[in-house]
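K.L.:
Predicted model and sequence below, questions to follow.
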Amino acid sequence: MCGIAGIFHLSDQTKIDADLIAKMNDRQIHRGPDAGDYFFDPGVALAHRRLSIIDLEGSPQPMLSADKRACVVFNGEIYNFKELHKELSAKGYTFNTHGDTETILNAWLEWGEECVHKLRGMFAFAIWDRQKECLFIARDRLGIKPFFYSLLPSGEFIFGSELKVITAHPAFNRELRNTTIEDYFSLGYVPEPHTIYHNAFKLPPGHTLMLHKADKGLPEAKEYWDVPVNFAQPLDQKEIEEQLIERLKEAVDIRMVADVPLGSFLSGGVDSSAVVAMMSQLQSDPVNTCAIGFDVKAFNETEYAQTVADRYQTNHRVEVVSQDDFDLVDQLANLYDEPYADSSAIPTFRVCELARKHVTVALSGDGGDELFAGYSRYRLHKLEESIRSKLPLGLRKPVFGPLGKLYPKIDWAPRIFRAKTTFQSMAMDTVEGYHNTMSIFRSDDRAKLFSDEYKRSLNGYSSLEIFKKYGDKVKHLDETKIAQYIDMKTYLVGDILTKVDRASMAHSLEVRVPIIDHKFVEWAFKVPSDKNLANGVGKLSFKKALEPHLPHDVLYRKKMGFAVPLANWFRGPLKERLYEGVLSKQMTESGYFNKSHLQRLINDHVSGRRDNSASLWTLMMFESFLRQQKAS
């Protein structure tokens, strides 16, 4: 696991300033504390920070091919590199190292742009080909590894593994992108391909980018893989029962190759427990596992993690974190480089911190809920859709629309009485309804939050457009598959994988994600929705397959998630900070917000009339970002 950076001048052949590329690369030293080096050609500079995992003494980067034609910088792991090594050796290619980096180089020389189809793993890399005078860039299929880039007015294409690498360039313009502020306050993150900055971008998952000398501008990124959505025949029950564990175990197995200590997160939930169960069956030594607990029972899952640890006799470590562990609040803006509102970033940071004390590589269970329909919102979405199918939109809109506007927001009431969001969603179509469910500030809330000036500047744009773009690609699928696909394109990459990448790399920890191995995804997404979601139970096919491997209480208890007690923080130890931040001059004079509504959100929450904790955290993280921007 590493950090990469580079400068590629589209028109100038002069040598890149060595101090400048070093400054950019040093911004991500936490991603690779073991080594750092550079490559220079006229108009080209490639940089690398290394966290040594495989071939510890060999495989230095940037790496030149044996014939000196091509040079690569690479972040990630290629799990099938040994098979590719054999295939390419048979074709006459020379290998001087024992790692996966040289495999990418020779794959490029043999197959060109098509080389990405041969690679199985998580990756973001850039290859400079001297012969073709091109820079080829690729990102893995699910977006596990990040890639940021920008084209400067000077003609310099700059890139890095984190956004802070881009902003380190003195010529980069930090003007904010207007529409991504709307996206952020809707979703809690900035979705691909945009960033918070107008002129910086994320290469989307499953895409490549090819640049040539003398290009006049940025070419379009090219998609080379997508979640398969046109399966001729879905899997039947027998196939699921026979194949799921075998395929999952194989995906875990190929991620257990490392020349450094390896372990796994073990939260006590289904997904991480499944990964630990597979690991324990694949190695004779006890698996290293770690868990973070909270000193408040409602947020603590460690007893379930301990049950799994005991069953498989793992080397289990637990650290208990105080419910008032909010010391990281000021660090989060620097960690994520742009507004990011998932508060579970705090315990994720802590569990990565714990893991790094004992291992350099950790496996995680991320992706299981998106792949097997595990979130409770899928059940609610399915219920809403069953009503939509019986009543046409022309009838639903005049009935449910007014109810959604008039029904009060009753956060403290039992769930059955908190119907405002449901009424709103019932007046919408499938994709708009799901977008409403996923929004932190829903459309009516954003209308109150934003200033009239900012709303005019959006020219009618809404983050709903992102969901519609993906929803249109899978409109032939059922409502659950549509929601899952949208999540895999937005929430999984923009929130979950972003959270884990930044939190883990802050501690120089590599995290591998077997459940979203692309071959496993291609198989598992064919599982019919009624096999995943039935009788009020989500992820049913996954849980049934795991019954011989995990305790019933772990499989079928209510999902907790990595929650933190925001509501209590904002009425107690963070109350003063909340007022000072959300009502600060830089927020109220930014031009984005309706100041009176900001005041109302805080007052309603502190008084106990409403639970606005998610909204207030989203605002506080935005203020923290603005403050960091001003200071840098």
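P.N.:
Good, I have the coordinates. Because the structure is a prediction, the values reported are computed rather than measured.
K.L.:
Please make it C-alpha for all contacts and neighbour counts, starting now.
P.N.:
Will do.
K.L.:
what sits against the closest residue in space to A534 that isn't next to it in sequence?
P.N.:
Nearest residue to A534 in three dimensions, chain neighbours excluded: L540, at 7.0 Å (Cα to Cα, 6 or more residues apart in numbering). By Cα atoms under 8 Å, 6 or more residues apart in numbering, the contact set of L540 is F372, K531, N532, L533, A534.
K.L.:
quick one: contacts for the fourth one?
P.N.:
With contacts taken as Cα under 8 Å, 6+ apart, L533 has the following neighbours: A373, G374, R379, K539, L540.
K.L.:
Please compare the first structure with the one that follows:
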Amino acid sequence: MCGIAGYVGRSLVDPEQRKQVLTDMMDMIVHRGPNSAGQFIDDRAAMGFRRLSIIDLEGGNQPIYNENEDKVITFNGEIYNFPALKKTLIAAGHRFSTKADTEVILHGYEEWGTDVVKKLRGMFSFVIYDRKTGELFGARDHFGIKPFYYSLLDNGDFLYGSEIKSFLPYPAFERKLNKKALKPFLFFQYSAMDTETFFEGVYKLPEGHCFTLKDGKMQIRKFWDMNFREGRESLDEIVDEIDDAVVESVNAHRIADVEVGSFLSSGVDSSFVAAVLRPDKTYSVGFDKTYNEAMYAEKLADHLHINHSSRVVSADEAFEAFPKIQWYLDEPDANPSCVPLYFLSELASRELRVVMSGEGADELFAGYQDYGPYTKVEAVIVLANILKHLPKPFRKGLLRLLKKSKRNFRGKLEIVRSLDEPRNFFVGQAKIMEESEAEALLTAPYRKSKSVREILDPIFDRSRGLSNTKQMQYNDIHHFMTKDILLKADKMSMAHSLELRVPLLDRKLAEVAEKVPTPYLIKGKTSKFAFRQAASRHLPKEWFNRKKMGFPTPIKAWLETETYYKQVRELFAMDFAGEFFDQAAILKLLDDTYAKKVNGRRKVWTIFTFLTWYKAYFIDWQPRRSA
């Protein structure tokens, strides 16, 4: 697990300057790899690497070269099937100089070309530079577990890195806010544009994509995607397959030359992982008795005979750390769980370099409430399921009548959803405010952006024909999961030089998840039904059946406490906030929330998040002047 940063271009001609600039870029992400550093520099390319040593502790330093040193790689991530690939490549005549997984990618590229990405099992972002042709090849893993950012500058230079902040020291890089990013952020709570970021001219390489760069021209192509469909397996058969795949994936993710621990919450996902892994150490954090999952985690750890560590995070600690949290995230993320995840990672990093967690199960196996029935009335659920199977013309006609009717009745929402397409009602797992509310709060230059539908419709187009549940899963996999869940998991763990592995987001496990019949995803009010049945073989009933809680964070209590209300109000009242917002409107929203006149905590927190992030990157940060 490491961090990469570099550039391709000839605008920096002085060798010492090229080296210093690369060093400065690497220093910006030292937290990703505090153990060692490495560089490759020629007159066209500069490749930097920061290492967190996990596999081949002595010999795995990067950059790594092939046999005749005409190709060089820097890599961030872990390849879990590298021993098998290494055997294949040795049999094909390749010679290895290290025991690290990195070298498998490089020799695999020599053997299979760009198709090497189709053979990798793991989390990764990497670049390979061909010293003869000047071509750069890079890729980001199937789910987007590892981030990869890039920018093509006006002068023709190409920047890349694990984090956007590594671009800041580059002389030709200009920090400019992408004005189009703010309005969608206020709706979704995270950077929601397709490949664009909050920095103008900086882009995310999409998950499951690779690229080539030659002579200043970049070509991007998809190499993998989820292939949801309806399998024909019985419930018992699919539960067996899920169980086998989870156990196999957790075991594959064990590979390391250091100890591997696990995060542990009250939910079924991390509990399933911990029960299979049986690590020596697990970790959890909480805030108070109302917002504290640690007590449940401790009970399960006792049941599994695992050493468990937990801590309570105070509100003072949370507010003091919040600017640093937003700095490490690169882009603003108002998901309240960023806060406990930051402190949880810090806790685990005191003892370990590697932990596992349960991200991904909700998206792969349908764990969110929005996927299932909104009502508890069994008769309505049965009726809605029957209506789903009506001929299309009848469904459309009935849907039109229900939407036109002003009469409300119990279960109407459920029936409308069963007849409608998800693109007409589903926006994912975060909706902070209506688009009209966002526009009313924003100043004129920040109101122009893509609409929610323009952002999500291309994803729904790719999942057309699937069941409603599977369409919603596919949407979350390519939006909420990759743009929020996985990015905060990577950034918050790496902020503390901690490698976070997510065995429930595995290519082999995904092959099982793709074919789970829709009726086994949600049964009645039970989400992740088949997944929970598999977990029941490893966990007590109160764990595998427990309702999803997320990562509870007491932002309501904080914003109704005078001390923190005043801190937020001070930020809202700063002059720079008026560039983006109608300050009278956001101050009123905050004051009314504090006075309990409105429930505006998520809206306030989202605005607070953006202003905190903007202050960190555009006001407080100053470039270091190299000697």
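P.N.:
Thanks, I have the structure now. Not measured: the values here are computed from a predicted model.
K.L.:
Send over the TM-score of the superposed chains.
P.N.:
Their TM-score after superposition, calculated using TM-score structural alignment, normalised by the length of the second structure, is reported as 0.91; 602 aligned residues with a Cα RMSD of 2.6 Å.
K.L.:
thinking again about what came up before, which of the contacts of L533 of the first structure sits closest to F562 of the first structure?
P.N.:
Of all these, F562 of the first structure sits closest to G374, with 14.7 Å by Cα to Cα.
K.L.:
helix or strand for the closest one, which one?
P.N.:
According to DSSP states H and E, G374 of the first structure maps onto no helix or strand at all.
K.L.:
thinking it is in contact with G368, fair?
P.N.:
Yes: the criterion here is Cα atoms under 8 Å, and G374 of the first structure meets it with G368 at 7.1 Å.
K.L.:
ok, back up a step: tabulate the contacts of L540 of the first structure in TSV, adding columns for distance to A200 of the first structure and secondary structure.
P.N.:
Below are the contacts of L540 of the first structure laid out as TSV (distance: Cα to Cα, whole Å; DSSP: H, G, I helix; E, B strand; the rest coil):
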residue	distance to A200 of the first structure	secondary structure
F372	33	helix
K531	41	helix
N532	38	helix
L533	39	coil
A534	43	strand
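K.L.:
Any quick ChimeraX command for the buried ones out of those residues?
P.N.:
To isolate the buried ones among the contacts of L540 of the first structure in ChimeraX, judged by 16 or more other Cα atoms under 10 Å, type:
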select :372,531,532,533
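K.L.:
which one of the contacts of L540 of the first structure sits closest to E250 of the first structure?
P.N.:
Of those, the one sitting nearest to E250 of the first structure (Cα to Cα) turns out to be F372, at 17.9 Å.
K.L.:
Next, the contact list for the closest one, please.
P.N.:
By Cα under 8 Å, 6+ apart, the contact list for F372 of the first structure reads A524, F525, N532, G538, K539, L540, S541, F542.
K.L.:
wait, what's in contact with the second one?
P.N.:
Looking back up the chat, that one is F525 of the first structure. By Cα under 8 Å, 6+ apart, the residues touching F525 of the first structure are V227, P228, V229, L371, F372.
K.L.:
Of those residues, grab the buried ones for ChimeraX.
P.N.:
Applying 16+ other Cα under 10 Å to the contacts of F525 of the first structure, the buried members can be selected in ChimeraX as follows:
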select :227,229,371,372
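K.L.:
before we move on, the earlier item: can I get the contacts of L540 of the first structure in a markdown table including distance to L616 of the first structure?
P.N.:
Listed next are the contacts of L540 of the first structure as a markdown table, based on distance: Cα to Cα, whole Å:
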| residue | distance to L616 of the first structure |
| --- | --- |
| F372 | 31 |
| K531 | 38 |
| N532 | 34 |
| L533 | 33 |
| A534 | 35 |
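K.L.:
Looking at the contacts of L540 of the first structure, which two lie furthest apart in space?
P.N.:
It's F372 and A534 that sit farthest apart of the contacts of L540 of the first structure, by Cα to Cα, at 11.7 Å.
K.L.:
Give me the aligned partner of K448 of the first structure over in the second structure.
P.N.:
K448 of the first structure maps onto A440 in the second structure when the alignment is built from TM-score structural alignment.
K.L.:
looking at this, its match is in a helix?
P.N.:
Yes: A440 of the second structure sits within a helix when classified using DSSP: H, G, I helix; E, B strand; the rest coil.
K.L.:
before we move on, back to that, which among the contacts of L540 of the first structure gets closest to Y485 of the first structure?
P.N.:
Out of those, the member with the shortest distance to Y485 of the first structure (by Cα to Cα) is F372, at 11.0 Å.
K.L.:
Centroid-wise, who is the farthest residue in the second structure?
P.N.:
Relative to the centre of the second structure, the most outlying C-alpha is that of R407, 41.1 Å out, by Cα atoms, centre = their mean.
K.L.:
about what we covered before: export the contacts of F525 of the first structure to JSON lines and tack on secondary structure and distance to K15 of the first structure?
P.N.:
Below are these laid out as JSON lines (DSSP: H, G, I helix; E, B strand; the rest coil; distance: Cα to Cα, whole Å):
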{"residue": "V227", "secondary structure": "coil", "distance to K15 of the first structure": "41"}
{"residue": "P228", "secondary structure": "coil", "distance to K15 of the first structure": "44"}
{"residue": "V229", "secondary structure": "coil", "distance to K15 of the first structure": "46"}
{"residue": "L371", "secondary structure": "helix", "distance to K15 of the first structure": "47"}
{"residue": "F372", "secondary structure": "helix", "distance to K15 of the first structure": "50"}
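K.L.:
Over in the second structure, see which of the contacts of F525 of the first structure survive.
P.N.:
Contacts conserved in the second structure for the contacts of F525 of the first structure, using both residues aligned by TM-score structural alignment, their matches' Cα atoms under 8 Å: V227, P228, V229, L371.
K.L.:
now the last one, nearest residue through space, not along the chain?
P.N.:
Leaving aside its chain neighbours, L371 of the first structure sits nearest to F525 (6.4 Å; criterion: Cα to Cα, 6+ apart).
K.L.:
Just tell me what the one you found corresponds to in the second structure.
P.N.:
So F525 of the first structure corresponds to E514, using TM-score structural alignment.
K.L.:
again with K575 of the first structure
P.N.:
Looks like K575 of the first structure aligns to Y565 there (TM-score structural alignment).
K.L.:
cool, I196 of the first structure as well?
P.N.:
The alignment partner of I196 of the first structure in the second structure, by TM-score structural alignment, is F198.
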